[in-house]
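Trainee: no sequence on this one, just coordinates:
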């Protein structure tokens, strides 16, 4: 997926899919696969910096399969 394949939010390219859950070990968002630092600095980055990060996101993809279901999953497991 190229950077142009990602939606734009407020005129800024973004991989956000509104699933904002940080994976406890990987420390990446399970929705967009960005780190907390990447998410926090996204609006201050140049378009070139954002495109470089978005080009790297597919390599982080296996993390999505390891999601445990967020709050609903924890409640089902009694945590």
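Mentor: That came in fine, so what should we check first? Bear in mind that the values here come from a model prediction, so they are computed numbers and not experimental data.
Trainee: all contacts plus neighbour counts: C-alpha atoms, from now on.
Mentor: Will do.
Trainee: which residues in the protein form strands?
Mentor: 8-9, 12-13 (DSSP state E).
Trainee: Including mean neighbour count and distance to residue 24, could the ones you listed go into a markdown table?
Mentor: Output for the strands of the chain, formatted as a markdown table (neighbours: other CA atoms under 10 Å; distance: least, CA to CA, whole Å):
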| stretch | mean neighbour count | distance to residue 24 |
| --- | --- | --- |
| strand 8-9 | 11 | 26 |
| strand 12-13 | 17 | 26 |
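Trainee: next up, a second structure to put side by side with the first:
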């Protein structure tokens, strides 16, 4: 099967050798989060990374294709600067 390799390992509790299948997957798409998290005035999106609230909430469950669409949209997003206290 593509993306898999097999090997045997010793498994002392199970009394012998067992086959172990390793699933080799591509690295997940990184989050665009910049640790500047703050919602805009309308509470629709993050002023730090440009993602919508829905995109932030569902980021981990999105497919790579869905994440790629978001990444393309926010790639040139400039974080809004907060006024100094």
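Mentor: That came in fine, so what should we check first? What you are looking at is a predicted structure, and each value in this text was computed from that prediction instead of being measured.
Trainee: can you redo the strands of the first structure as CSV with distance to residue 58 of the first structure?
Mentor: Conversion of the strands of the first structure to CSV gives the following (distance: least, CA to CA, whole Å):
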stretch, distance to residue 58 of the first structure
strand 8-9, 18
strand 12-13, 16
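Trainee: show me the contacts for the spatially most central residue of the first structure.
Mentor: Centroid check for the first structure by CA atoms, centre = their mean gives residue 32 as the closest residue, at 2.0 Å. When contacts are counted by CA atoms under 8 Å, 6 or more residues apart in numbering, residue 32 of the first structure touches 15-17, 19-20, 57.
Trainee: List buried residues within these.
Mentor: The neighbour count (16 or more other CA atoms under 10 Å) marks 15-16, 57 as buried among the contacts of residue 32 of the first structure.
Trainee: Which ones among those lie within helices?
Mentor: Using DSSP state H, no member of those falls in helices.
Trainee: Tell me where the second structure has helices.
Mentor: 53-58, 64-74.
Trainee: Ok, which of the ones you listed comes nearest residue 18 of the second structure?
Mentor: Nearest to residue 18 of the second structure, of all the helices of the second structure, is helix 64-74, at 32.5 Å by CA to CA.
Trainee: Which stretch of the first structure lines up against the closest one?
Mentor: Here helix 64-74 of the second structure aligns to the first structure at residues 47-57, judged by TM-score structural alignment.
Trainee: Please pull up the equivalent of the residue nearest to the centre of the first structure in the second structure.
Mentor: Using TM-score structural alignment, the equivalent of residue 32 of the first structure in the second structure is residue 49.
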